[in-house]
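K.L.:
Sharing a model that was predicted from the sequence below.
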Amino acid sequence: MGDGTTPSDTVVDVPIMDDPAEFTGDFVLNVDRAWTCVCTFIQTGAPSDLGQWCTL
């Protein structure tokens, strides 16, 4: 889930495998939080340490 950085009704384009994917602000993190999540996952391999997850 997002961290409230972007309003939930805002759409953000995120490049995934060279194609843009649209996400609402409900799923957007600021750069520092996103980087922390990536580093934590690399170190622990535990997705439960990254915060709330939801099915897209």
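P.N.:
Yep, that arrived. No experiment lies behind these values; they were computed from the predicted model shown. Numbering: from 1, shown residues only.
K.L.:
When you work out contacts or count neighbours from here on, use the C-alpha atoms and nothing else.
P.N.:
Fine.
K.L.:
which parts of the strand or helix carrying Ala21 are buried?
P.N.:
Ala21 is part of strand 19-24, with elements assigned from DSSP states H and E. Under the neighbour-count criterion of 16 or more other C-alpha atoms under 10 Å, strand 19-24 has Phe23 buried.
K.L.:
I'd like to know which elements that strand is packed against.
P.N.:
If contacts are counted by 3 or more C-alpha pairs under 8 Å, 6 or more residues apart in numbering; DSSP states H and E, strand 19-24 sits against strand 11-16.
K.L.:
and the comparison structure, right after this:
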Amino acid sequence: MQEALVLRLIAAGVPTSDIAAQLAVNEPEVKQHIKALLLKARAKTASRLKSAPTAL
């Protein structure tokens, strides 16, 4: 569930630190979610995830 929220926030261009604040978690946890999303999307950068909500 949090991965989906992280993905939506990334797609909206929200910085990692702001995502952490909005989800009330620490920044390393957000980065772990991003890493998992990168693997699932077979993407190399978080900016590539911006188009992922429609692809995943």
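P.N.:
Nice, thanks for sending it over. Values in this document were obtained by computation on a predicted structure and should not be read as measured data.
K.L.:
Could I get the TM-score for this pair?
P.N.:
In this superposition the chains share a TM-score of 0.32, using TM-score structural alignment, normalised by the length of structure 1; 25 aligned residues with a C-alpha RMSD of 2.6 Å.
K.L.:
Specify the angle between the strand holding Ala21 of structure 1 and strand 11-16 in degrees.
P.N.:
140 degrees (axes from the mean of the first three to the mean of the last three C-alpha atoms, to 10 degrees).
K.L.:
ok, longest helix in structure 2?
P.N.:
helix 27-41 (DSSP state H).
K.L.:
Need the contact partners of the following helix or strand past that one.
P.N.:
Elements were assigned by DSSP H and E; along the chain past helix 27-41 of structure 2, the next helix or strand is helix 52-55. If you take C-alpha atoms under 8 Å, 6 or more residues apart in numbering as the criterion, helix 52-55 of structure 2 is touched by Leu7, Arg8, Ala11, Ala41.
K.L.:
hmm, which of these are the buried ones?
P.N.:
For these, buried by 16+ other C-alpha under 10 Å: Leu7, Arg8, Ala11, Ala41.
K.L.:
What helix or strand is the first one located in?
P.N.:
Element membership for Leu7 of structure 2, per DSSP H and E: helix 2-11.
K.L.:
List the buried residues in that helix.
P.N.:
Across helix 2-11 of structure 2, burial judged by 16+ other C-alpha under 10 Å covers Val6, Leu7, Arg8, Leu9, Ile10, Ala11.
K.L.:
do stretch 37-45 of structure 1 as well
P.N.:
Buried residues in stretch 37-45 of structure 1, counting neighbours by 16+ other C-alpha under 10 Å, are found at Cys37.
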